[in-house]
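Trainee: this is the structure alone, sequence omitted:
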């Protein structure tokens, strides 16, 4: 019997449309829902380099575009967050690491969704290991390889 997944209200936005065909709403919802541990209201926005850099500079004081930014607004009882993925960065990372682009997007959506629920990898090695293990479990359940394994596609 399939495991019931938490309810998800998803808004999907493409400021950068280059991967729109690769990321239909049902796939994005599947990836996010797989990482949710309680109901969520999540907006996923795919952006270009300029918007990605602006957001990273304004909110993290880092003047470059990064792969995923998580803006979490509430964690209990409903996860409320915006996940911003920078299409050119995601594409470049996938190519540089020999990873399948959809698998890399799935991993970053899982990663961002876990951040929105309080998972972290910056404060301690133990927290980083716990988050990475949860990512591995979710990705395996989605049918993807371990995103941290060398040469994982």
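Mentor: Thanks, I have the structure now. Bear in mind the structure is a predicted one, so any value in this text is a computation, not a measurement.
Trainee: every contact and neighbour count from this point should use C-alpha atoms.
Mentor: Noted.
Trainee: now the residue positioned nearest the centre of the chain: which helix or strand?
Mentor: Geometric centre of the chain, nearest residue: residue 109, 1.9 Å, by CA atoms, centre = their mean. In the assignment (DSSP states H and E), residue 109 maps to helix 101-116.
Trainee: so what does that helix touch, helix or strand wise?
Mentor: Helix 101-116 sits against helix 25-35, strand 68-74, strand 79-86, helix 87-96, helix 125-141, with contacts defined as 3 or more CA pairs under 8 Å, 6 or more residues apart in numbering; DSSP states H and E.
Trainee: presented hereafter is structure B, for comparison with structure A:
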């Protein structure tokens, strides 16, 4: 399998517990997870933030006043995908615990999920689109050695 090229900027905000998140997100793993979800070459920034920054971005850009797990800001899809993925560390950690997943497993899923959004995939348009996106995410995660994220 030939994977597309990725120019990755991996950033961590300053927050309590950042070291634990940094430990499960080494650049080589993040790169691998994202590259498996790419249909074309990409330039992507991944930023791991605290709840305050996550809530502010969600409020400012989506008009939803709470911190969410992943926000995707897609700028171009052709010829190169250009996007920012912002993951809210406390939300990701809480969800991983609630879903009985490892932190690494949940981050891998959300990075694949956000990367698909950056390429135009949308699960909020219809049930059929949601089912198709979930099936594709599951297939990608299976290739990466992770369990079905929706089977819990």
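Mentor: That came in fine, so what should we check first? Everything numeric in this text was worked out from a predicted model, so none of it was measured.
Trainee: about what we covered before: who's in contact with the residue nearest to the centre of structure 1?
Mentor: Counting by CA atoms under 8 Å, 6 or more residues apart in numbering, residue 109 of structure 1 makes contact with 28, 31, 32, 83.
Trainee: now those as a markdown table including distance to residue 47 of structure 1?
Mentor: As requested, the contacts of residue 109 of structure 1 are exported to a markdown table (distance: CA to CA, whole Å):
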| residue | distance to residue 47 of structure 1 |
| --- | --- |
| 28 | 15 |
| 31 | 18 |
| 32 | 18 |
| 83 | 10 |
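Trainee: which residue in structure 2 aligns with residue 29 of structure 1?
Mentor: Under the alignment by TM-score structural alignment, residue 29 of structure 1 pairs with residue 31 in structure 2.
Trainee: what residues are up against that match?
Mentor: Counting by CA under 8 Å, 6+ apart, residue 31 of structure 2 makes contact with 6, 8.
Trainee: buried set for stretch 61-79 of structure 1?
Mentor: For stretch 61-79 of structure 1, burial by neighbour count (16 or more other CA atoms under 10 Å) applies to 65, 66, 67, 68, 69, 70, 71, 72, 78, 79.
Trainee: just flag the most distant two among those.
Mentor: Across the buried residues of stretch 61-79 of structure 1, the longest distance by CA to CA is 28.6 Å; it joins 65 and 78.
Trainee: quick check, nearest of the buried residues of stretch 61-79 of structure 1 to residue 100 of structure 1?
Mentor: Closest approach between the buried residues of stretch 61-79 of structure 1 and residue 100 of structure 1, by CA to CA: residue 67, at 15.0 Å.
Trainee: quick one: contacts for that closest one?
Mentor: 85, 86, 87, 89, 90, 108.
Trainee: just confirm the fourth one contacts residue 66, I think it does.
Mentor: This points to residue 89 of structure 1. Yes: with contacts counted by CA atoms under 8 Å, residue 89 of structure 1 reaches residue 66, the gap being 6.4 Å.
Trainee: skip the chain neighbours and tell me the closest residue to residue 100 of structure 2.
Mentor: residue 152 (8.0 Å; CA to CA, 6 or more residues apart in numbering).
Trainee: from what I can see the one you found touches residue 99, true?
Mentor: Yes: here residue 152 of structure 2 reaches residue 99: they are 6.7 Å apart, a contact under CA under 8 Å.
Trainee: more crowded one of those two?
Mentor: Using other CA atoms under 10 Å, the more surrounded residue of residue 152 of structure 2 and residue 99 is residue 99, with 14 against 8.
Trainee: gap between the corresponding residue of structure 1 for that one and residue 113 of structure 1?
Mentor: Aligned counterpart of residue 99 of structure 2 in structure 1: residue 97 (TM-score structural alignment). Distance of residue 97 of structure 1 to residue 113 of structure 1, given as CA to CA, to the nearest Å: 22 Å.
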